[in-house]
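1. Kindly return the folded structure for what I paste below:
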Amino acid sequence: MAESLDIIILTYNEEKNIEACLKSTLPLNSNIYIVDSGSTDNTLAICRKFTGNIFDHPFENYAAQRNWALANLPLQGTWIFNVDADHRISEELALELNAILSTQTDADLNGFLISRRTIFMDKWIKHGGHYPTYHANMFRRGYGSCEDKLYDQHFLVNGRTKILKGDIIDIITDSINTFVTRHNHWATLEAQYQFAKKNKPDSTELIQPKFWGNPMQRRRYLKNKYESFPLFVRPVIYFLIRYFIKLGFLDGKTGFVFHFLQGFWFRMMIDIKVYELQKTDSKPDELKA
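-> All right, here's what the predicted structure looks like:
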């Protein structure tokens, strides 16, 4: 018996991305749900050409928005697929998903891990340990949620997962200015998280770090190991491993720009912001205002 699919897409002023995203979902026989947070451009007009399931909800953070959508949308499908506006469903993934949806899956299989294919300045970043990178974007309705984190949130799946071969194509920026602005904001959020984490252990509702676990658990294990290294030293070590040992240099000039910005500059900005928080916290209370 065939199984049904609901696709959830979060939007905010995504007129440059949303049409290509929605077109890439057309090969899938799915119900599309848009959760918008106050777009003022043509995003919603474009969305209405593809679906009438458009909902408005104020944006707090990505985790809260995704979990609100899971809890409040009139979802009907057997499976839920979470897609970002700058994502594209590859032809290979669409074929793979249609094959899965055409039959009844095992009752204990509750999620699928799908790799992102990062496209930066029109180039596929294949090296530096950046591909494949798996995320549990698709799960059985009622068996998934989003981690309650301000940055680097992953979907949690209750039950067995399976790795798929097809990719989500991730168009991560329309310009270097956009990339830098976004990552500066995300560096602030990640710094706040790392600083607060010193005094508060991770929740059991986050992905649990396991070296021998699934790809997401292994990645979280390695991230925790990275965070145990000293500030300002760890970005240097990480970049050297990523660019030389993991062959990031094979991505050419465009790859160098990406690996430098995302693998060194971004992480150094996090450390600088953590250091700033530590300096502020060490001041006497009367000087903290």
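2. CA atoms for contacts and neighbours, from now on please.
-> Will do.
3. show me where the stretch 1-150 of the chain has strands.
-> Along the stretch 1-150 of the chain, counting by DSSP state E, counting those that start in this stretch, strands occupy 5-11, 30-36, 54-56, 79-84, 87-89, 109-120, 123-124, 134-140, 144-146.
4. buried ones in the fifth one?
-> If I follow you right, that is strand 87-89. His87, Arg88, Ile89 (16 or more other CA atoms under 10 Å).
5. and what of the longest one?
-> Neighbour counts using 16+ other CA under 10 Å place Asn110, Gly111, Phe112, Leu113, Ile114, Ser115, Arg116, Arg117, Thr118, Ile119, Phe120 of strand 109-120 among the buried residues.
6. Could you also give me the structure for this next sequence, so I can compare it with the first?
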Amino acid sequence: MQPPFSFIVLTYNEEIHLPRLLQSIAGLQAPLFVLDSGSMDDTLTIAQSYNATIARHPFVNHPQQWHHALTCFNITTPWVVCLDADHTVTPELYQLLADFNPDGYAGINGIYFNRKNYFKGKWIKHGGYYPFYLLKMFRYGIGYSDLNENMDHRFVVNGATTIWKQGWLLEENLKENQIAFWIDKHNRYSDQLAMEEVERMQQLRIQTIKPRLTGNPDERTAQLKQWWWKLPRYVRPAVYFSYRLIFKLGILDGRTGIIFHFLQGFWFRLMVDIKIDELLKKQHEGRSKRP
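-> From the prediction side, this is the model:
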């Protein structure tokens, strides 16, 4: 019997990751859809070996790519599960999916999975990185990609959600074991995030999700972002890094974890702040040159 959900996966040169993910969900026998953005390795061959329906679309950013994925395929199941190629479904999450009965979720439109994030082979357990809930499963046609975000992608559903706290989704990008890849990737991300924040300053973007500290995980994040945007640039990366390392016990993640918290919590945020100033300066100079 076909399960009441389909899997959608985004790919780009993911031959190192895709077999791991697809093997972890193969036994569920759910329809599989893969949206690829121009892979030049064996990604599509691997996807075809798992009977995936494949489409191609140029990559702009994750929110736009997910928007296309949710609108280009002929999805016939009432629910979808949206995963990245570097994810792996653990046996506990697999069992929750295998036992999923829509009748037990009347009035629920979305389900959060509990993510475990790995960096250079180490689980980042502290620093605010666990537990960490991602909205990955929702009713098809109700959930959608938040296009008001450039980089920090999330899905949105109207209505009630629930959390599978014991169903873990592992996230480990093996390409990031080479620090040059991580830096290059996050340098690009900092471009996107700096532009997004400048556009928010100029009221060209609004938050899709209502900020609420007592709400669901994404509503709490939306509230924290509002506070973040009000902090002074160049000060906030140091504050955030200290918060993660000390108050959220990131120091307990050991040397590899501390490197991760420094790179992701300080270096990346500092790059964003520097690029915000560069963008504002460029815009100011452009206005000054106008007749």
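7. re the thing from before, export the strands of the stretch 1-150 of the first structure to a markdown table and tack on distance to Lys283 of the first structure?
-> Listed next are the strands of the stretch 1-150 of the first structure as a markdown table, based on distance: least, CA to CA, whole Å:
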| stretch | distance to Lys283 of the first structure |
| --- | --- |
| strand 5-11 | 40 |
| strand 30-36 | 41 |
| strand 54-56 | 42 |
| strand 79-84 | 41 |
| strand 87-89 | 44 |
| strand 109-120 | 41 |
| strand 123-124 | 46 |
| strand 134-140 | 40 |
| strand 144-146 | 36 |
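8. Of all the ones you listed, which one is nearest Leu164 of the first structure?
-> strand 109-120 (5.6 Å; CA to CA).
9. coming back round to it: format the buried residues of strand 109-120 of the first structure as TSV; extra columns: distance to Leu73 of the first structure.
-> Output for the buried residues of strand 109-120 of the first structure, formatted as TSV (distance: CA to CA, whole Å):
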residue	distance to Leu73 of the first structure
Asn110	20
Gly111	19
Phe112	21
Leu113	23
Ile114	23
Ser115	26
Arg116	26
Arg117	28
Thr118	29
Ile119	31
Phe120	33
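10. before we move on, the earlier item: do you know which of the strands of the stretch 1-150 of the first structure lies nearest Lys210 of the first structure?
-> strand 134-140 (14.8 Å).
11. mean shift between the closest one and the second structure?
-> Between strand 134-140 of the first structure and the aligned residues of the second structure, the post-superposition mean distance stands at 0.9 Å (mean CA distance after the TM-score superposition for the first structure).
12. mind listing what Phe50 of the first structure touches?
-> Leu22, Ile32 (CA atoms under 8 Å, 6 or more residues apart in numbering).
13. same deal with Asn109 of the second structure?
-> Going by CA under 8 Å, 6+ apart, the list of residues near Asn109 of the second structure reads Phe138, Arg139, Ile142, Gly143, Val157, Asn158, Gly159, Ala160, Thr161.
14. Recalculate using a threshold of 10 Å.
-> When contacts are counted by CA atoms under 10 Å, 6 or more residues apart in numbering, Asn109 of the second structure touches 79, 137-140, 142-143, 156-162.
15. can you check Leu280 of the second structure too?
-> Counting by CA under 10 Å, 6+ apart, the residues that Leu280 of the second structure touches are Ala194, Met195, Val198, Gly286.
16. Which strand or helix spans it?
-> helix 268-289 (DSSP states H and E).
17. starting at the chain centroid, how far to that helix?
-> Mean C-alpha position of helix 268-289 of the second structure versus that of the full chain (CA atoms, centre = their mean, to the nearest Å) differs by 26 Å.
18. Mean deviation, it versus the first structure?
-> Looks like 1.8 Å for helix 268-289 of the second structure (mean CA distance after the TM-score superposition for the first structure).
19. Assign the nearest residue to Arg115 of the second structure once chain neighbours are set aside to helix, strand or coil.
-> Leaving aside its sequence neighbours, Arg115 of the second structure sits nearest to Leu169 (CA to CA, 6 or more residues apart in numbering; 4.7 Å). Per DSSP: H, G, I helix; E, B strand; the rest coil, the secondary structure class of Leu169 of the second structure is strand.
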